[in-house]
Every structure is written in C-alpha cells, then in structure tokens.
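In: fold the following.
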Amino acid sequence: MTLYNTFVISILLYGRKTWTTYARQEKKLNTFHLKSIHRFLGITWQDKVSKSEDLSRAGLPNMRTLLRQRRLHWLGHVHRMEDGHIPKDILYGELTSGGRTNGRPQLWFKNVCKRDMRALCIDVKSWKDLAADCTI
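Out: Predicted structure coming up:
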C-alpha cells in the first residue's frame, strides 16, 4: 500500500487541498479510490467485501477524510504565513466591487473548511489557535 499511497494518492490529490470540492466530486474520487484499492489488493466483486473492510485491510482512510486532512493542513499553513503572501491575502481578502452571477452561489474555500471543521468537531471560532500551534 506504500506504492499506492506514494504514487496514486499523491497524483490524484495533487493541488486538491486548495480546491473547493462538491459532494459529487468527492463521491467520484472515493469511487476511484475504492476501485484502485480493490485492484491493489486483488479483490474481485465476487468476494463481496464491504467498503469499510477494504479500507481497513489497506490501512487507509476514505477519500473524504483524506481531502479534509489536506485542506485543513493547507489552511493552517496559510494562516501561519506572514502577511503579504498571496495565498494569505486571498484567504482573508474581501471583494470591494463586482457582482455575483445569477443562480446558486459557488462554494468558497472558507465555507468548505468550515464544513470540514464542523465534521471533525473543531470549533470554527477557535481554529486559529489550533493552527498557530501547528495542530491543524
């Protein structure tokens, strides 16, 4: 599984820590993840192995957990940056002018990170203290 982690996961999730992913995208990534684990472990559909058993055999978390870990790690890294760096300016910046398009608003990185923090029972208001201590 070290090869799978090193090559497949790193290529699949390259740059993904900065993207806002929708549930549909995460589901597609998780499907690929589970199918790849099946191939690496030599499991066929006739073996009737559950998804959670696949992941426990491989010793890997599901794709949603991997995405959350990477996003929150990046969020902590950006928070610890010095002022004036472009990623930090974009994260904490506000639009002064411009309009929004019609339709459903797109997800923002901040909103996805807040959703991840709530899912992991991290207080949304005190995440900056955890990030300063390199906890997230």
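
In: rest of the way, CA atoms for contacts and neighbours
Out: Noted.

In: residues contacting V112?
Out: Residues in contact with V112, defined by CA atoms under 8 Å, 6 or more residues apart in numbering, are 20-21.

In: measure it to A23 for me?
Out: From V112 over to A23 the distance is 11 Å, taken as CA to CA, to the nearest Å.

In: on the three-state scheme, T21 is what?
Out: coil (DSSP: H, G, I helix; E, B strand; the rest coil).

In: what is the neighbour count of it?
Out: By other CA atoms under 10 Å, 17 other residues sit near T21.

In: what's the answer for M81, then?
Out: Close neighbours of M81, defined as other CA under 10 Å, add up to 13.

In: for comparison, sequence B:
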Amino acid sequence: MVRLTEIDNRLAKAYRAFIKLHRRVWCNKHLKKSTKISVSRAIVLSTLLYGSESWVIYRHHLRLLERFHQCCLHSILNIHWTGYMTSVSVLDQEGVSSIEAMLMRMQLRWAGHISRMEDHHLPKIVLYGELATGCHMRRDLKRTYKDSLKLYLRLGRIDY
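Out: Modelled structure (predicted):
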C-alpha cells in the first residue's frame, strides 16, 4: 500500500515543479494551450506519477491526485472558479485523460512487462510469489497490488 505520505511527497514535488513554471510558461500569452498542456504532461505529471506503477491506489488517493490535476489544468487554461466547468468537460476540452486512466494504463503496462520477464527475475518472483511462512496481521492491507490489477483488467474487459 502506498502511504499517504508518499502521495503527499509526490504532490509537493509536482506542485514545486508547477510553481517554477508559472511565470515563464503558464502566464506566457505567446504559447499555445497545446504547448502548455504538453509541458504540463512532460514535467508536472511525470513528477507526480513517478513510481506509480507499483502503488496500490485507494479512492482517497485518487481524489487528492485528481484535485491537484484539475487545479493545474484550471490554472493553465485560465479557467476561474466563476466560470463553472465540470472536471470531465475540462479534460475533454483539452484531450487530457484523468489521473485514474493514466494510473490504470501505467500499472497494466508494468504488469505486462513483469509477466514477460523470465521466471528468475525478482519483480516476477515477488508478484507471482505466495507467502511461504508466517501469517498476515489482522490489520493487513484491504487491497493488494494484485487486487488492483484484477480490477483494472476487469474494467478494461481483458481476460486474465
């Protein structure tokens, strides 16, 4: 399970990257919106989602990440709170996918990469391994990484 502190750390780093580009990129009236979105994708989103291939994401994590993503998009596109636009319409307007879709795509790509590895590689051993000795604590994870992958495969209508 990814702890909230990891999410907070990623959000803080992405926010710092976003702020550093504020005057030079986001407020620059000579840059196209598509260029600004591309810069955001390349710098801010890659900073935010670094290492997310192995995260176990819960709803409250997604809400935090989506809220940050929407705030960034509103700032880049100069959409004020008085100009009511739904989150979906902002994403559709600029052709940007949601954080949940990005996470799903990244995690499924990583799982495919692991499944194609040879059997003696450590990531494959960990993913397909079982607990040989010991026991789970009562307050163990509610959801495991495998559960997340199975959910994503089911949502994508992919047989496993």
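
In: so which strand or helix has the residue nearest the centre of the second structure?
Out: The centroid of the second structure falls nearest to L103 when counting by CA atoms, centre = their mean (4.1 Å). Using DSSP states H and E, L103 of the second structure maps to helix 99-115.

In: and that helix, what's buried?
Out: Buried residues in helix 99-115 of the second structure, counted by 16 or more other CA atoms under 10 Å: 99, 103-104, 106-108, 111, 114.

In: measure the aligned partner of the residue nearest to the centre of the second structure in the first structure to D47 of the first structure for me?
Out: L103 of the second structure maps onto L67 in the first structure, with residues paired by TM-score structural alignment. Counting by CA to CA, the separation of L67 of the first structure from D47 of the first structure is 28 Å.

In: which residue of the first structure lies farthest from its centroid?
Out: Q46 (31.4 Å).

In: which SS class is the equivalent of it over in the second structure?
Out: Here Q46 of the first structure is matched to T82 in the second structure, going by TM-score structural alignment. Three-state assignment for T82 of the second structure (three-state DSSP): coil.

In: contacts only, for T82 of the second structure.
Out: Counting by CA under 8 Å, 6+ apart, T82 of the second structure touches no other residue.

In: quick one: the helices in the first structure, in order.
Out: All helices of the first structure, identified by DSSP state H, fall at 2-3, 10-12, 23-41, 51-58, 63-80, 86-92, 109-119, 127-132.

In: on contacts alone, who are the packing partners of the third one?
Out: Read it as helix 23-41 of the first structure. Contacts defined by 3 or more CA pairs under 8 Å, 6 or more residues apart in numbering; DSSP states H and E place helix 23-41 of the first structure against helix 51-58, helix 63-80.

In: cool, the shortest one as well?
Out: For helix 2-3 of the first structure, the packing partners by 3+ CA pairs under 8 Å, 6+ apart come out as none at all, with no helix or strand in contact.

In: equivalent range in the second structure for that helix?
Out: Residues 38-39 of the second structure are matched to helix 2-3 of the first structure when aligned by TM-score structural alignment.

In: average offset of that stretch relative to the first structure?
Out: For stretch 38-39 of the second structure, the mean deviation from the first structure after alignment is 0.3 Å (mean CA distance after the TM-score superposition for the first structure).

In: need the contact partners of that stretch.
Out: Outside stretch 38-39 of the second structure, no residue touches it (CA under 8 Å, 6+ apart).

In: so how far is Q107 of the second structure from the residue lying closest to E100 of the second structure once chain neighbours are set aside?
Out: Counting by CA to CA, 6 or more residues apart in numbering, L62 is the residue found nearest to E100 of the second structure once chain neighbours are left out, at 6.7 Å. Distance, L62 of the second structure to Q107 of the second structure, using CA to CA: 14 Å.

In: likewise for L48 of the second structure?
Out: In this view, L48 of the second structure and Q107 of the second structure are 15 Å apart by CA to CA.

In: ditto for D119 of the second structure
Out: According to CA to CA, D119 of the second structure stands 20 Å off from Q107 of the second structure.

In: T101 of the first structure matches what in the second structure?
Out: Using TM-score structural alignment, the partner of T101 of the first structure in the second structure is M137.
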